[in-house]
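In: what follows is a predicted protein model with its sequence.
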Amino acid sequence: MASGAFVGAIFGFTVALYSNAVRKLPVFQAPWEHVVYAGIGAYAGNKVVEYTDRTAAEVDEMIKERQERNKVLREP
């Protein structure tokens, strides 16, 4: 889970750097923006990891249910 937050924070920080570069501002014109973007990126990274884990658990549950139904149908 920490890796998702770390990757998200790096992505958010990079977005802030890119935004300043496109506007031709000094790299650290407003340093609090970098912190805010990194925080938003970390939050989004955590949500992606949670979504992936939840989806994997739901798929595993669906597979087990399908196997149970198929086992009942196959028995004579």
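Out: Sure thing, it's come through.

In: going forward, measure contacts between C-alpha atoms and count neighbours the same way
Out: OK.

In: ok, and the closest non-adjacent residue to the residue sitting nearest the centre point of the chain?
Out: The centre of the chain sits closest to residue 48, judged by C-alpha atoms, centre = their mean, with a distance of 2.4 Å. Leaving out its chain neighbours, the residue that sits closest to residue 48 by C-alpha to C-alpha, 6 or more residues apart in numbering is residue 4, at 7.5 Å.

In: try this one next to it:
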Amino acid sequence: MPATPTIIGALLGLGTQMYSNALRKLPYMRHPWEHVLGMGLGVVFVNQLVKFDEKSLLSY
């Protein structure tokens, strides 16, 4: 698993959760487990996106 997509996905998940809390005027780290879950989902999403992109490039 490449490091760059993993880091980008983790930052995407963390940023999304912190932005969601900021919009609702809640403390940024209100429920830390939600941040961990968001980071995990972000990692999975970006890594799957990279796999899909590589697969679609090979088909051409």
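Out: Structure received. Because the structure is predicted, anything quoted here is derived from the model rather than measured.

In: does anything pack onto the helix or strand where the residue nearest to the centre of the first structure lies? Which helices or strands?
Out: Following DSSP states H and E, one finds residue 48 of the first structure within helix 31-74. With contacts taken as 3 or more C-alpha pairs under 8 Å, 6 or more residues apart in numbering; DSSP states H and E, helix 31-74 of the first structure sits against helix 2-22.

In: SS state for residue 27 of the first structure?
Out: coil (DSSP: H, G, I helix; E, B strand; the rest coil).

In: for burial, what's the neighbour tally of it?
Out: 15 (other C-alpha atoms under 10 Å).
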